[in-house]
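> I would like to see how this sequence folds:
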Amino acid sequence: MTMGIDPRELTDDDLFRELRHLHQTRTDALMHGSEGALARHTIRTEELEREYRQRYPDRHVDADRLRSGARSRHG
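Next up, the predicted model:
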């Protein structure tokens, strides 16, 4: 159940803008939103992130963001 524009219909610029906005508002939704608002925020974030991963399956993955990278940083 997509609310808002279907992520597949967004341009790349619109998708990036929406993702940035959702990540900027996450803490506020967590700390001050109702359970329904938080659930809706989570669903929309998942929709947009899924679309991003589908468009960019070969995106650069920083080795430091992998479990092995974390282990090497912490001994």
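
> CA only for contacts and neighbour counts going forward, please
Noted.

> mind listing the helices for this protein?
12-32, 35-55, 67-73 (DSSP state H).

> how far off centre is the last one?
The gap between where helix 67-73 is centred and where its chain is centred comes out at 23 Å by CA atoms, centre = their mean, to the nearest Å.

> likewise the first one?
Relative to its chain's centre, helix 12-32 lies at 8 Å (CA atoms, centre = their mean).

> buried stuff in that helix?
Buried positions in helix 12-32, judged by neighbour count with 16 or more other CA atoms under 10 Å: 15, 18, 19, 22, 26, 29.

> for the fifth one, give me its contacts.
I take that to be residue 26. By CA atoms under 8 Å, 6 or more residues apart in numbering, the residues touching residue 26 are residue 41.

> from residue 62, how far off is it?
Going from residue 26 to residue 62 by CA to CA, to the nearest Å gives 23 Å.

> please give me the structure for this one as well, since I'd like to look at both together:
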Amino acid sequence: MTTREMGVDPRELDDDDLFREMRHLHETRTDTLLHGSDDALEHHTIRTRQLEGEYLKRYPERDVDPERLRSGARLR
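This next block holds a predicted model:
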């Protein structure tokens, strides 16, 4: 599948568009998993990896919630 078939290259998206695209994919993930074709699920997975990968490139020092770490979970 080419980048064109997957949508706009994530590197070309500004931050607002990147966040909007990621939110939409996360909103539709369960429905795609439960009811989508194998091709739709593969497309969804690839696109999610593309967008999340771009996010991580832009924000390598993102704010990690200590509660989301194993050590934080152990303290609960």
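
> out of the helices of structure 1, flag the one nearest residue 2 of structure 1.
helix 35-55 (7.4 Å; CA to CA).

> that closest one vs structure 2, average offset?
Superposed on structure 2, helix 35-55 of structure 1 shows a mean distance to its aligned partners of 0.5 Å (mean CA distance after the TM-score superposition for structure 1).

> which stretch of structure 2 is that helix matched to in the alignment?
Using TM-score structural alignment, the residues of structure 2 aligned to helix 35-55 of structure 1 are 38-58.

> could you give me the buried positions within the matching stretch?
41, 43, 44, 47, 48, 50, 51, 52, 54, 55.

> export these to JSON lines and tack on distance to residue 5 of structure 2?
Below are the buried residues of stretch 38-58 of structure 2 laid out as JSON lines (distance: CA to CA, whole Å):
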{"residue": "41", "distance to residue 5 of structure 2": "14"}
{"residue": "43", "distance to residue 5 of structure 2": "9"}
{"residue": "44", "distance to residue 5 of structure 2": "12"}
{"residue": "47", "distance to residue 5 of structure 2": "10"}
{"residue": "48", "distance to residue 5 of structure 2": "14"}
{"residue": "50", "distance to residue 5 of structure 2": "13"}
{"residue": "51", "distance to residue 5 of structure 2": "14"}
{"residue": "52", "distance to residue 5 of structure 2": "18"}
{"residue": "54", "distance to residue 5 of structure 2": "17"}
{"residue": "55", "distance to residue 5 of structure 2": "20"}
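
> circling back to that earlier point, let's have the helices of structure 1 in CSV, adding distance to residue 3 of structure 1.
Output for these, formatted as CSV (distance: least, CA to CA, whole Å):
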stretch, distance to residue 3 of structure 1
helix 12-32, 13
helix 35-55, 7
helix 67-73, 34
